[in-house]
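In: Quick check, what structure comes out for this input:
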Amino acid sequence: MTRATIASITRSGDWLAEGYHKFGQNGRSYIIPDASGRNEIVIPSEKLRWLTNQPDDVSSVRAAHYDMLQADYNFTDPYLIQSVFHERVIHKNLARKVDHIIPDIYDEIAASVDDNFGLNTDKWTELPVWDIAINMFARISNRLFVGLPLCRDKDFLKQSTAFAMDVVTAVALLPFFPSWSLPVVARLMTIPNHFHYWRTSKHTMPIILQRLKDITSNDPKLDIPEDYITWHIRTALAESKQKELEPEMIAKFIMPIEFAALHTTALTSTMLLFDLFSSDPVMGFVEGIREEAERLFEECNGKWNKPTLAKMFRADSAIKESMRLSVFTSRGTTRKIVAKNGLHNDEEGWTAPFGSFISVDLVNRHHDPSIFEIPDVYDAFRYSRPREQFEAEHPDKKDSDEFLKMRNLSLTSTGEDFLSFGHGRHACPGRFLVQHELKMMLAYITMNYEIPLLAKRPANQWLATSIIPPTKATLKVRRRAV
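Out: Below you'll find the model as predicted:
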């Protein structure tokens, strides 16, 4: 392990800022040491399109994720990360089924918030935000993955959450061990992962076996739930994927999507709640989100749907602004070079060799004062003001170029100035679901709870390339007496 590798644990943020201001802002790439022991090429955001347009057999997001997640050891079977099957299942089904699943997701949001925030209208409760976010989104995510009643089963949630946390631990620690030791060290370190999978499979296997039986029976009288298990089986049948139809493989495939969904939404929602509830009280952000939520909730007769959620400009903006300001990974759109001859950049005249990594600086781009006005201040309505103004002034221009430009301000639109979901054809496929989940969460919390604003936001912590939310900080909550 080099001194640069050790120093990167605490100095990555400083090095990244120095590289951005010295090179990135001038359109030049640079190399930065990484805590994993490798050197990573960081390109300016202006070269983002060049990177994302590279063929997958030259510059691979999958290979990058495989290495970064220590997939040889972390997920019970390397095939789960090598395969694109589960991503294809999400891609093919989520957009088409979203109107069907929104009511279920909101039902789980309401139930999990009530259970974790409490129903007392007189007494304030001190809320450990990070712990509560994990508890809530374990349930909310699993409502989609495995459905009721399993998504509320305490042992299942305990084991699936522990699996996700143990994956994070292994990802953080294994890079500090020499590669020759990993066949022993990594297998020992990830023994708990296999145990947690075994425990979760005791819950999921009976459901999977029954679902296989029901779907293959083609009985039109059966009311088959719309969840990941159903989507997985139907997609595997349609594509004649025999391996993916094995009950044990279905149970195993649930684990990486559990990890991805829980890890990202818990981090994002924790950052969001601290950003929003430590914002300037003069700006009235919470009141503005509450007014929008109550108005639209009444408009849809208390039943959220995709068109109504699309009108939640303020909530959408509040989430996007938090994801701009409070990223949890400092670099993104990471690719591993898999072409034997490397990847040549003609403009700058360098070649990224086979096996090297290329990424883009998120954190400094998102905080660049030449791009964002007062970039270090949380402005919840930064993206919604122009959208609301345009809607008010041009209600009939739904097909205009200006209207399309306004739509690009939404949370799910990616680009060189907003990279929290990645960019290009490999941008996060679950971002549309995350958008709906977080909007409905904000709506439910602001409509039903009082949360006093903090005088100062608890600080995040840098750890190598990651930025960790304040995991021990709390918010006071009380049920609104409506």
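
In: contacts and neighbour counts: CA atoms only from here.
Out: Fine.

In: dump the residue contacts of T216.
Out: The contact partners of T216, taken as CA atoms under 8 Å, 6 or more residues apart in numbering, number zero.

In: Touching stretch 382-395 from outside, list them.
Out: Counting by CA under 8 Å, 6+ apart, F313, R314, D316, S317, A318, K320, E321, F403, M406, R407, L409, S410 sit against stretch 382-395.

In: Pull the number of nearby residues for the first one.
Out: If you count neighbours by other CA atoms under 10 Å, F313 ends up with 23.

In: Distance check, the closest residue to it other than its chain neighbours against I337.
Out: Spatially, and ignoring its direct neighbours in sequence, F313 is nearest to S384 (5.2 Å; CA to CA, 6 or more residues apart in numbering). Using CA to CA, to the nearest Å, we find S384 at a distance of 38 Å from I337.

In: By neighbour count, sort out the buried ones in the contacts of stretch 382-395.
Out: F313, R314, D316, S317, A318, K320, E321, F403, M406, L409, S410 (16 or more other CA atoms under 10 Å).

In: Tell me the one among those residues nearest to H91.
Out: Taking CA to CA as the measure, S410 is the one of the buried ones among the contacts of stretch 382-395 closest to H91, at 19.8 Å.

In: Surely I132 is in contact with N116?
Out: Yes: if you go by CA atoms under 8 Å, I132 and N116 touch, sitting 6.5 Å apart.

In: Of those two, give the one with the bigger neighbour count.
Out: Between I132 and N116, counted using other CA under 10 Å, the more crowded position is I132 (19 against 16).

In: and that one, what element?
Out: Following DSSP states H and E, one finds I132 within helix 129-145.

In: Run through who's touching that helix.
Out: With CA under 8 Å, 6+ apart as the test, helix 129-145 has contacts from 101, 104-105, 108-109, 112-113, 116, 150-152, 157, 160-161, 226-229, 254, 258, 261-262, 265-267, 269-270, 273, 469-475.

In: Could you do stretch 163-180 as well?
Out: Stretch 163-180 is contacted from outside by 1, 35-37, 68-70, 74-75, 182, 185-186, 189-190, 192-193, 196-197, 255, 258-259, 262-263, using CA under 8 Å, 6+ apart.

In: Now the buried members of these.
Out: Buried by 16+ other CA under 10 Å: 35-37, 69-70, 74-75, 182, 186, 189-190, 192-193, 196-197, 255, 258-259, 262-263, out of the contacts of stretch 163-180.

In: What separation is there between I109 and D316?
Out: For I109, the distance to D316 - CA to CA - is 17 Å.

In: next one: the longest helix belonging to the chain to chain centre, how far?
Out: In the chain, taking DSSP state H as the definition, the longest helix is helix 85-117. Remark: helix 85-117 is offset 14 Å from the chain centroid, using CA atoms, centre = their mean, to the nearest Å.

In: Run the angle between it and helix 129-145 for me.
Out: 130 degrees (axes from the mean of the first three to the mean of the last three CA atoms, to 10 degrees).

In: quick one: K306 and V98 touch, right?
Out: Yes: under the criterion of CA under 8 Å, K306 makes contact with V98 at 7.4 Å.

In: More neighbours: those two, which one.
Out: V98 (16 against 12).

In: please give me the structure for this one as well, since I'd like to look at both together:
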Amino acid sequence: MALFPDADSSLLVIGFVLILCLKFAHAYYERSKLKHIPTLGADGVFTSYLTAFRWITKATDIIEEGYRLYPGGIYKIPTIDGWQVVVNGRDMVDDIRKATDRDLSNLDATDDILQVKYTMHPHLSDNPYHIDVVRTPLTRNIGICYGDMLDEVQTVISEKIPPSEDWVEIHAHDVVLQIVVRAVNRFFVGLPLCREPEWCELNIKFTMNVVINSLIINLFPKFMQPVVGRIFTARKSSLKTALKYLKPIIEERLMMQERYGKDWTDKPNDYIQWCMDAEQNAPLSQRTSIEDLTVRVLAVNFAAVHTTSAFTYALFNLAAHPEIVDPLRKEVEHVLEREGWSKVGMVQMKLLDSFLKESERMNGVGATGLPRKVLKDFTFSNGTTVPAGSSIVAAVWAIQRDDKLYPNGNEFNPYRFFDKRSQEGEAIKHQLVTPTLEWVLFGQGKHACPGRFFASAELKT
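Out: Below is the predicted model of the structure:
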């Protein structure tokens, strides 16, 4: 008789137990490094998992509790994939804003959270010049290309939410996904590709896969992540599908670029071309790499699809506060009469800007934000030192609802920022796209979201 009736099952159990032991050992080591920082919830190597599992479904409750217990301070919480150091208040946010990339790294934190090398591409973060493409040529071209995005928004909304004499029920999130992907890809890749159903579906699935797969990978010890990352991701199949559409486009443009050089008079004006023009910033091995350019198109779609939540919450808040609909329509009509459909017109819609910002303040942020990885021991202004290798986040959910910063912070007030902008010298400070120590949705300092101006124009349209 066999010693193990089911050898495969036994190996799985042994492997699972080994992984748990390694996770516990790592948790114990990390806890010892952070013992001088107070813990929210259970602190033991085993009991801390009670808080970690609570974090999965009650993250905002935990953050609000920490905000009350440690005002303007710092604490740590256990999560399934490790200890998280959380900071509260303006001063601590300012410390993060002023820190250098040699001390606190936003890019390294993002890579760890999203497991970019496995979920997107192994070399995407080696030289993320596409971020500068979004920050500069994409932002500069919002006004020039605005008419194309407007046309796509009008077209896709008329298709997905057709005019009717009666009420029509829609699944808001699913419909909004289709609208957002079509609108942003009109800007990124142009016609006719932005209307190709398989292309749109690819970018939606790619975004979802990155989030889900990164969560799975982060459950495993670091030494196992390269193996798990190859098993639990759809990166290669996504890239294969994307190449089917982008390879002919990029090859043709490379040919035209070689033939005409600077004399290429009708050169396309879209994200693909801006990346091609910026390739001098890429390593030699990546220049004119069709795969590299394709991955950067997928990456910018991943970022853009996240405006879906902002759009969805805006629709829900319109439904919940119908009294704001007429004032918003009057403002839009008044501005359009004066400026027409344009980037300038979008900027002048101050009540719409206030409504969207308030909608985001109340609903559009996660429990935490401003992720940073500590590369060198970092001391905050309150004297607390966080050791290298730690992960830091800010208590964004609680900051955005702080009654001292936002009176009656748990109440939805669409005029909140409109009224503030009406005060002398406050017109710029309270815009949706302006980061402040109180408004951290779009990040801080030089790491503020490079696509926030595009996102604002898109949402308003």
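
In: Which position in structure 1 pairs with K205 of structure 2?
Out: In structure 1, the residue matched to K205 of structure 2 (TM-score structural alignment) is A162.

In: Which residues are in contact with the nearest residue to that match once chain neighbours are set aside?
Out: Excluding the flanking residues, the one nearest A162 of structure 1 by CA to CA, 6+ apart is H196, at 6.9 Å. Residues near H196 of structure 1 by CA under 8 Å, 6+ apart: Q159, S160, A162, F163.

In: tell me the secondary structure for T51 of structure 2?
Out: Secondary structure, DSSP: H, G, I helix; E, B strand; the rest coil: T51 of structure 2 is helix.

In: From T100 of structure 2, how far out is it?
Out: The gap separating T51 of structure 2 from T100 of structure 2 is 32 Å, by CA to CA.

In: Map G345 of structure 2 onto structure 1.
Out: Using TM-score structural alignment, G345 of structure 2 sits opposite T308 in structure 1.

In: oh, I was asking about E279 of structure 2
Out: When structure 1 is aligned by TM-score structural alignment, E279 of structure 2 is paired with A236.

In: okay, now its match: neighbour count?
Out: Neighbours of A236 of structure 1 under the rule other CA under 10 Å: 20.

In: can you give me the strands for structure 2?
Out: Here structure 2 has its strands, by DSSP state E, at 74-79, 82-87, 104-105, 369-374, 378-379, 385-386, 391-394.

In: Rebuild these as a markdown table, extending it with distance to P450 of structure 2.
Out: Below are those laid out as a markdown table (distance: least, CA to CA, whole Å):
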| stretch | distance to P450 of structure 2 |
| --- | --- |
| strand 74-79 | 28 |
| strand 82-87 | 24 |
| strand 104-105 | 16 |
| strand 369-374 | 14 |
| strand 378-379 | 26 |
| strand 385-386 | 28 |
| strand 391-394 | 19 |
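
In: Looking at those strands, spot the one closest to G443 of structure 2.
Out: strand 369-374 (5.9 Å).

In: Just give me how far the closest one sits from the chain centre.
Out: Distance of strand 369-374 of structure 2 from the chain centroid (CA atoms, centre = their mean) equals 13 Å.

In: quick one: that strand aligns where in structure 1?
Out: Counting by TM-score structural alignment, strand 369-374 of structure 2 corresponds to 332-337 in structure 1.

In: sorry, back to before: give the aligned equivalent of the residue nearest to A162 of structure 1 in structure 2.
Out: Checking TM-score structural alignment: H196 of structure 1 goes with S238.

In: Please tell me how far that match sits from D263 of structure 2.
Out: When S238 of structure 2 is compared with D263 of structure 2 (using CA to CA), they lie 35 Å apart.

In: what does I63 of structure 2 give?
Out: For I63 of structure 2, the distance to D263 of structure 2 - CA to CA - is 57 Å.

In: Might you report the residue contacts of V327 of structure 1?
Out: V327 of structure 1 is in contact with L362, V363, S420, I467, counting by CA under 8 Å, 6+ apart.

In: out of everything not next to it in sequence, what's closest to T5 of structure 1?
Out: Using CA to CA, 6+ apart and skipping the chain neighbours, the partner closest in space to T5 of structure 1 is A35 (4.9 Å).

In: doesn't R11 make contact with the one you found?
Out: No: if you go by CA under 8 Å, A35 of structure 1 and R11 don't touch, sitting 10.0 Å apart.

In: how about stretch 32-42 of structure 2, aligned to which bit of structure 1?
Out: Under TM-score structural alignment, there is no match for stretch 32-42 of structure 2 anywhere in structure 1.

In: ok, now stretch 100-112 of structure 2?
Out: Per the alignment by TM-score structural alignment, stretch 100-112 of structure 2 matches residues 55-67 in structure 1.

In: how about the matching stretch: buried residues?
Out: Quick answer for stretch 55-67 of structure 1 (16+ other CA under 10 Å): D56, V58, S59, S60, V61, R62, A63, A64, H65, Y66.

In: got it, and stretch 149-162 of structure 1?
Out: Buried residues in stretch 149-162 of structure 1, defined by neighbour count with 16+ other CA under 10 Å: L150, C151, R152, F156, L157, Q159, S160, T161, A162.

In: Return the residues in contact with the first one.
Out: The neighbourhood of L150 of structure 1, defined by CA under 8 Å, 6+ apart, consists of N142, F156, H203.

In: gap between the alignment partner in structure 2 of it and P248 of structure 2?
Out: In structure 2, L150 of structure 1 lines up with L193, judged by TM-score structural alignment. For L193 of structure 2, the distance to P248 of structure 2 (CA to CA) stands at 12 Å.

In: For R140 of structure 2, what is the corresponding residue in structure 1?
Out: Under the alignment (TM-score structural alignment), R140 of structure 2 pairs with R96 of structure 1.

In: ok, now which ones touch M149 of structure 2?
Out: Applying CA under 8 Å, 6+ apart, the residues contacting M149 of structure 2 are A183, V184, R186, F187, E458.

In: Tell me the counterpart of it in structure 1.
Out: Under the pairing rule here (TM-score structural alignment), the equivalent of M149 of structure 2 within structure 1 is I105.

In: Distance-wise, check its match relative to H232 of structure 1.
Out: For I105 of structure 1, the distance to H232 of structure 1 - CA to CA - is 19 Å.

In: just H100 of structure 1 next, same as before
Out: For H100 of structure 1 relative to H232 of structure 1 (CA to CA), the value is 17 Å.

In: P256 of structure 1 now?
Out: 14 Å.

In: could you pull out the helices for the stretch 351-461 of structure 2?
Out: Here the stretch 351-461 of structure 2 has its helices, by DSSP state H, counting those that start in this stretch, at 396-399, 416-421, 452-460.
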